[in-house]
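# Provided below are the primary sequence and the corresponding predicted coordinates.
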Amino acid sequence: MLDVHAVPAGAAPADSSPLDLPADPAAVREAGGKRARDLAAGSTVLDAEGLSGARLTAFVEGLVLGTYRFTEARDPKPGATDVGLAGVDDTGDAIARGLRTAAAVAWARDLANTPAATKTPVWLARQATAELGPLGVDVVEHDVDWLRAQGMNGVLAVGGASSAPPRLIEASWRPRGAKAAGHVVLVGKGITFDTGGLNRKVGDRMRTMHTDMSGGAAVLAALRSVAAEQVPVRVTALVPAAENSFGAASYRPSDVVRHHGGRTSEILNTDAEGRIVLADALAYAAARLRPSALVDVATLTGAMKLALGMRLGGLFATDEALARELLAAGETTGERLWRMPLQDEYVPRLDSDVADANNSPGTPGAITAALFLRPFAGEVPWAHLDIAGPARAGGNDGMISRGATGFGARLLADWVRARA
């Protein structure tokens, strides 16, 4: 990861022009990402006279994320390794904050970009343990026997045809030495590869499906950021992780799945699997973890991508205060959300003759998917973020690199900080 640090004002090269940056931190972050594209390989010093506070943090985030490249399967190309910022005011540890946040997002991108031949549910759980454990986070890898005992038949059904067994990853941060300000539970979709199951995806629609656990990556990265900063809020991240494959043990259209807590789903489409695994995790969180707020994040529907494009995430919420908080965090971090309606007149589309609901109620697809999930949150203030568009990028643009973007990690971490 790019190293960024302050240097004395006189260290800037004589021919270096002072950076002309906007006043808004979100715009500064984007400017940092664009500036990163022009950095020479090796070490560079930039004249950042007067940059401080939130603007300095944002610029560091942009610089680091703009130089991100996923390199697991190839040798990295020479690039910038060290950037000195001359003339900055870093008395508030602004650079360190930017580096911590950027490192968490880069980890989310690495997790999502890793090919599925490596990234099994077990691998994902072990990565969470290795990364979060040293920060004081308790990570538990719940196996198939535990899933059966807990009645998490949605996760078991979706992951049943794969040779890589499913898992529920439960990562818990409990602040020490201070009274925690509530208990936030973040649930992230963890489909490590999505073939569509028996309703198999066709053409090139499968090509990016190793990133279908971007929601899970986002909640784990947000937790990493919170723990690294020692934020005094109790946070639990749940990632129901499974590979949606097809074979003799596949779950089928017409199956009825009984979730944790007893609610049932009729399967009409095995490619609507994300909501099936999220349902178990949401029900478990609401019943067992006593959260003060519950937020799930998922690359859930193509309908949301069609509605909002590739830069906005969709927000559904049952609590007005929670919705306002998340919208504000999105504006602050540049990971913007657009409020979507939970229209009750579409609830009858979930009707089933054999179960409490069907899993593929049709259009409007993003709204009916959110309505499917809503009962599993119970009475807890709940929000659902559909990030099908902004979780992936088709090319490089500023601080966004081709592939997984880590969308949601900064937003959720900022939201948790604000609750402290």
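All right, it came through fine. Residues are numbered from 1 along each chain as shown.

# all contacts plus neighbour counts: C-alpha atoms, from now on.
OK.

# and for the spatially closest residue to residue 152 that is not a sequence neighbour, the neighbour number?
Closest residue to residue 152 apart from its sequence neighbours, by C-alpha to C-alpha, 6 or more residues apart in numbering: residue 260 at 4.9 Å. For residue 260, the neighbour count with other C-alpha atoms under 10 Å is 24.

# beyond the helix or strand containing residue 224, next helix or strand please.
Assessed by DSSP states H and E, residue 224 sits inside helix 214-228. The helix or strand immediately downstream of helix 214-228 is strand 234-244, counting by DSSP H and E.

# what helices or strands is that following strand leaning on?
When contacts are defined as 3 or more C-alpha pairs under 8 Å, 6 or more residues apart in numbering; DSSP states H and E, strand 234-244 sits against helix 121-132, helix 153-159, strand 167-173, strand 183-188, strand 190-194, helix 214-228, helix 274-284.

# okay, now the one to match up with it:
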Amino acid sequence: MDACILPFFEGKTPAFSAKGKAALFSAPIKAGDFTGKKGERLCHYPSTGSAKRLILLGLGKEKQLTKEVLRRAYASAVSHLKGKAKSVEVHLPVTNVLEKDAISIAAAEGVYLANYVFDVNKSIKDKALSQIKFVGGVDKALKRTKIVCDSVYFTRNLNFSNADDVTPTFLGQIAKDLAAEYAQISTKVLGRKEIEKQKLGLLEAVSRGSATDPALILIEYRGDPKSKELNAFVGKGVTYDTGGLNLKPTGSMETMREDMSGAGAVLGTMRTLAALKLPINVIGVIGSTENAIGPKSYKPGDVYRSYSGVTVEVTNTDAEGRLVLADALSYVQKKYALKRIINIATLTGGAVVALGEEVTALMSNDDQLSAELTQAGESTYERVWRLPLYEEYEDILKSKIADIKNSGQRKASPIQGGIFLKRFIGKVKWAHLDIAGTASPDPQKPYHSIQSTGVGVRLMTEFFECLCSK
């Protein structure tokens, strides 16, 4: 074994069964080099034992132990070992402060998420740990976490790959591949001709400047076919966003391949639901296009008719995500009887200004749904914070020539996005997640080794799991 990870509580107290192992780590502790404080990490090279390296992890005071402390601690150890070790034995802490399942899930998330590499475009490949053995964990929880984290990998790969490769057609094929892999999933993809035929006018307008065809992707997961209850999870899939004729400046376009992070979260979540065989019914919907510049580009100042019939004055072609989502939301509501609908998107830079990169902006028309998403966020540390949708904000988007305009003044920017989408929501519980800050933060958390976090997969898996348990 190349390495062994051992957790300690503050005060040099082993958080694992140390019987017969004390001699392995006594030297650095006696020397005062390690005390078990939160965030502390020490790599020790013992002269005896089967492991070449010992990673001593500080978890802080036992009574203050949280799942996030575990995630960050174990991620720190893995980040240190990547490129140096191939195999690792991971000891989990023994404590009554957290449930055993929670300990297993949080520690394993830290390990797996930090072990991710994205090296498809590198000549010299990055090295990750290839053999991971957990000691003291709950097998079912560990297996569940591996499935979820594999889906986060899947989402990160999509979000971070070249925009020339990850096109709307490509995302449609990924959805079809999920249907081929999982019997509970069925997929339908609408191309340009069908989008025009169905009069998805806003999605079609945004797509006009691009040489690549748009797609409306529907991924239906029936994990509880006897139930009539159906949920929708809708993602923005703008595979590259130049800003359109309201062109983005240099410095604001280089990460726009990740403007389909909402779509990535939907695909990753649908994959997880099927792999875990959760007894719930969810339809994933992705409105996907490039927002490019061309001779047919949609134009600032013009009015376009949505699928729902609402007319929209386009005042900013760089506020395209809400247009794509509006048609996707309207379409799924018309075609399905829904209990609740949640959309996710890298929608506004204003969400980053308001909340930074630690929290996803949440807007909703339902207090219970907001509370359930907030709880799921606290559990996964993909936290959300609710912003208001007061009636007075609607004045910002009033148009003199159409039913609504897609963008107003700079004030209340993230709320404008929510207000716009709300116009396309019927009598159904709805929530809007703006992940502009959390999809690709800088700097990254210890368990986010690249800028793309795959945010939304763990959050929504937890949310749907909680619905199943009610």
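Looks like it arrived, so ask away. For clarity, every value in this text was computed on a predicted model and none was experimentally measured.

# how close are the two chains, by TM-score?
TM-score for the superposed chains, counting by TM-score structural alignment, normalised by the length of structure 1: 0.93, backed by 411 aligned residues with a C-alpha RMSD of 2.1 Å.

# on that earlier part again, now the helices and strands packed on strand 234-244 of structure 1 as JSON lines including distance to residue 328 of structure 1 and mean neighbour count?
Output for these, formatted as JSON lines (distance: least, C-alpha to C-alpha, whole Å; neighbours: other C-alpha atoms under 10 Å):
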{"stretch": "helix 121-132", "distance to residue 328 of structure 1": "27", "mean neighbour count": "20"}
{"stretch": "helix 153-159", "distance to residue 328 of structure 1": "33", "mean neighbour count": "28"}
{"stretch": "strand 167-173", "distance to residue 328 of structure 1": "24", "mean neighbour count": "26"}
{"stretch": "strand 183-188", "distance to residue 328 of structure 1": "17", "mean neighbour count": "26"}
{"stretch": "strand 190-194", "distance to residue 328 of structure 1": "26", "mean neighbour count": "30"}
{"stretch": "helix 214-228", "distance to residue 328 of structure 1": "16", "mean neighbour count": "30"}
{"stretch": "helix 274-284", "distance to residue 328 of structure 1": "24", "mean neighbour count": "27"}
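
# any chance of the ones you listed in CSV, plus distance to residue 108 of structure 1?
CSV is the format used below for those (distance: least, C-alpha to C-alpha, whole Å):
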stretch, distance to residue 108 of structure 1
helix 121-132, 11
helix 153-159, 22
strand 167-173, 15
strand 183-188, 12
strand 190-194, 12
helix 214-228, 5
helix 274-284, 19
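
# out of the ones you listed, which is closest to residue 112 of structure 1?
Closest to residue 112 of structure 1 of these is helix 214-228 (C-alpha to C-alpha; 5.5 Å).

# what's that closest one packed up against?
helix 94-113, helix 121-132, strand 167-173, strand 183-188, strand 190-194, strand 234-244, strand 293-298, helix 409-419.

# distance to residue 401 of structure 1 for these - can I get that in TSV?
Below are these laid out as TSV (distance: least, C-alpha to C-alpha, whole Å):
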stretch	distance to residue 401 of structure 1
helix 94-113	9
helix 121-132	22
strand 167-173	27
strand 183-188	22
strand 190-194	20
strand 234-244	24
strand 293-298	20
helix 409-419	15
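
# closest one to residue 22 of structure 1 among these?
helix 94-113 (17.3 Å).

# how about the closest one, which residues of structure 2 does it hit?
Mapping helix 94-113 of structure 1 onto structure 2 (TM-score structural alignment) gives residues 141-160.
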